[in-house]
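Engineer: sharing a sequence plus its predicted fold:
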Amino acid sequence: MLRSNTLWLRDYANEVQRCNPDTTVKIDVYGKEDLEKTTRMFRRIYVCLGALKRGFKEGGRELLGLDGAFMRGKYPGQMLTAVGVDANNGIYPVAYGIVESENQYSWTWFLTCLAFDLFSNSNFTFITDRQKGLLPIIAKLFPSVEHRFCVRHINENMNLTWKGGDYKEMLWRCATSTTIVKFQKNMDDLKNYNKKAHEWLSKIPPEHWSRAYFSGIPCKHDIAAIHDMADNCMDVGTSEDWVHESYKLQTWMNVYSHKINPVNGRDLWSDKAMK
């Protein structure tokens, strides 16, 4: 039996879930459901593939970047994404959604779906650009998380007024400071270079800076202290024992051990998916 175009999306979602266990697909439509109508007007879709969901949880790095991008072509809209970072600092996709526009309502819907998949009481750190209204949504749905602004977006906004490589270099020195003292020194350097640029950057609350105070990898001072303890007959193990589990090779292998299965063409969809 032929299916109408309006039902192909649900059939596709069923097939994705059949081929990829533990996958979440949620479809949102305009208006109230009317059982007498056979079609609905599409508004949003959320997808979190089971393999990516399991791999993200294996990684041990509860870091998620949120962003939106315009859709081009025949069907306009926006794509919302949640991406993690693997042990090699590579981008690891977790979930995506196609929505009508990037606004408070679509982000609330997307993050509600994400909270269901990843547990809202986890100690995530979210990194975002400076979308208005997004922080209260995150705080409500993920009460235990921290938040940081994306330095690349800060640089792009800064570059609108203060152009040149010097500003970018000083900004990244601030962002990669490994101690509070170094951060403050780098901020003072910017202040001496351009007071207005320093005032603009200082408006970002310190708790929202994505600074590298703790990376999970011992710095040279930590290594020196570990060797000193070893010289004093303390059992400190190896230097690798002090590295966070998320950076170890076995963890990286576990993350990518989950397979994303391809989806059959529509002619091969099962009777169950077609119902």
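Structural biologist: Yes, it's here. Just so you know, these numbers come straight off a predicted model, no measurement behind them.

Engineer: please make it C-alpha for all contacts and neighbour counts, starting now.
Structural biologist: Will do.

Engineer: show me where the stretch 151-275 of the chain has its helices.
Structural biologist: Along the stretch 151-275 of the chain, counting by DSSP state H, counting those that start in this stretch, helices occupy 151-159, 165-175, 180-193, 195-202, 220-231, 249-255, 271-274.

Engineer: packing partners of the shortest one?
Structural biologist: Which is helix 271-274. The contact analysis (3 or more CA pairs under 8 Å, 6 or more residues apart in numbering; DSSP states H and E) places helix 271-274 against helix 5-19.

Engineer: now do the helix it packs on: distance to the chain's middle.
Structural biologist: Computed by CA atoms, centre = their mean, to the nearest Å, the separation of helix 5-19 from the middle of its chain amounts to 26 Å.

Engineer: what comes up buried for that helix?
Structural biologist: 10-18 (16 or more other CA atoms under 10 Å).

Engineer: in addition, the following structure is provided for comparison:
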Amino acid sequence: MRVSKGNSIKINTERPLPTIQPRFESFYFCFEGLKQGFLSGCRPFIEIDGCHLKTQYGGKLLIAVGRDANDQYYPLAFGVVEVENKESWRWFLTLLLEDIGADKRWVFISDQQKGLMSVFDELLEVVKHRLCLRHLYANFKKKIWWRCCN
């Protein structure tokens, strides 16, 4: 971007033939101001999550947020992908670690997204990963409920 050279923006498209219009695959951005604010003032905890985009084209929004000194969420990076799978999480986390530094000690917190656990094992040797207890509790409660009903 022209405004700040430290911004990280990646757009992937697919174009099988030169005569065919390019087709969107994925999008990632991490603004320099957010990155520097996170590195200088936030705890080394990063929460990773994904949600459905309810648009005509669908897709998934991937997000990484931190926690600031006031225990408030601090946005760090965003990505839009066609599907949430191991490859899309690997792509998102690789770009995120390039921005914040893979050599630092980070703690990632997430729920059980598709393919995310194996990507953590592959990419992050020195990084700790923990599951969000709220999501584990909700999933456990749901399983117990259906066992009691059947």
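Structural biologist: On my side now, so go ahead. Every value quoted in this text rests on a predicted model; they were computed, and no experiment measured them.

Engineer: next, the TM-score between them, please.
Structural biologist: Overlay of the two chains. TM-score (TM-score structural alignment, normalised by the length of structure 2): 0.87; 145 aligned residues with a CA RMSD of 1.9 Å.

Engineer: could you point out which element follows the helix or strand where residue 25 of structure 1 lies?
Structural biologist: Element membership of residue 25 of structure 1, judged by DSSP states H and E, is strand 24-29. Following the chain from strand 24-29 of structure 1 toward its C-terminal end, the next helix or strand by DSSP H and E is strand 42-48.

Engineer: report the mean deviation for that following strand after fitting onto structure 2.
Structural biologist: Following superposition, strand 42-48 of structure 1 is found to deviate from structure 2 by 0.4 Å on average (mean CA distance after the TM-score superposition for structure 1).

Engineer: residue range for that strand in structure 2?
Structural biologist: Here strand 42-48 of structure 1 aligns to structure 2 at residues 24-30, judged by TM-score structural alignment.

Engineer: give me the contacts around that stretch.
Structural biologist: 7-14, 76-82, 92, 95-96, 99 (CA atoms under 8 Å, 6 or more residues apart in numbering).

Engineer: put the buried members of those residues into a ChimeraX selection.
Structural biologist: Restricted to buried positions by 16+ other CA under 10 Å, the ChimeraX selection for these reads:
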select :7,8,76,77,78,79,80,81,82,92,95,96,99
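
Engineer: and the aligned partner of residue 119 of structure 1 in structure 2, how many neighbours does it have?
Structural biologist: Aligned by TM-score structural alignment, residue 119 of structure 1 pairs with residue 101 of structure 2. Neighbourhood size, residue 101 of structure 2 [other CA atoms under 10 Å]: 12.

Engineer: again with the one 10 residues further on
Structural biologist: The burial metric for residue 111 of structure 2, expressed as a neighbour count using other CA under 10 Å, is 18.

Engineer: am I right that it is in contact with residue 51?
Structural biologist: No. Residue 111 of structure 2 is beyond contact range of residue 51, at 11.7 Å (criterion: CA atoms under 8 Å).

Engineer: rewinding a little: in structure 2, point out the residues matching the strand holding residue 25 of structure 1.
Structural biologist: Per TM-score structural alignment, the counterpart of strand 24-29 of structure 1 in structure 2 is residues 8-13.

Engineer: residue contacts, the closest residue to residue 22 of structure 2 other than its chain neighbours?
Structural biologist: Leaving aside its sequence neighbours, residue 22 of structure 2 sits nearest to residue 15 (CA to CA, 6 or more residues apart in numbering; 4.6 Å). When contacts are counted by CA under 8 Å, 6+ apart, residue 15 of structure 2 touches 21-23.

Engineer: from the middle of its chain, how far away would the match of strand 42-48 of structure 1 be?
Structural biologist: 11 Å.

Engineer: could you give me the buried positions within that stretch?
Structural biologist: Result for stretch 24-30 of structure 2 [16+ other CA under 10 Å]: buried residues 26-30.
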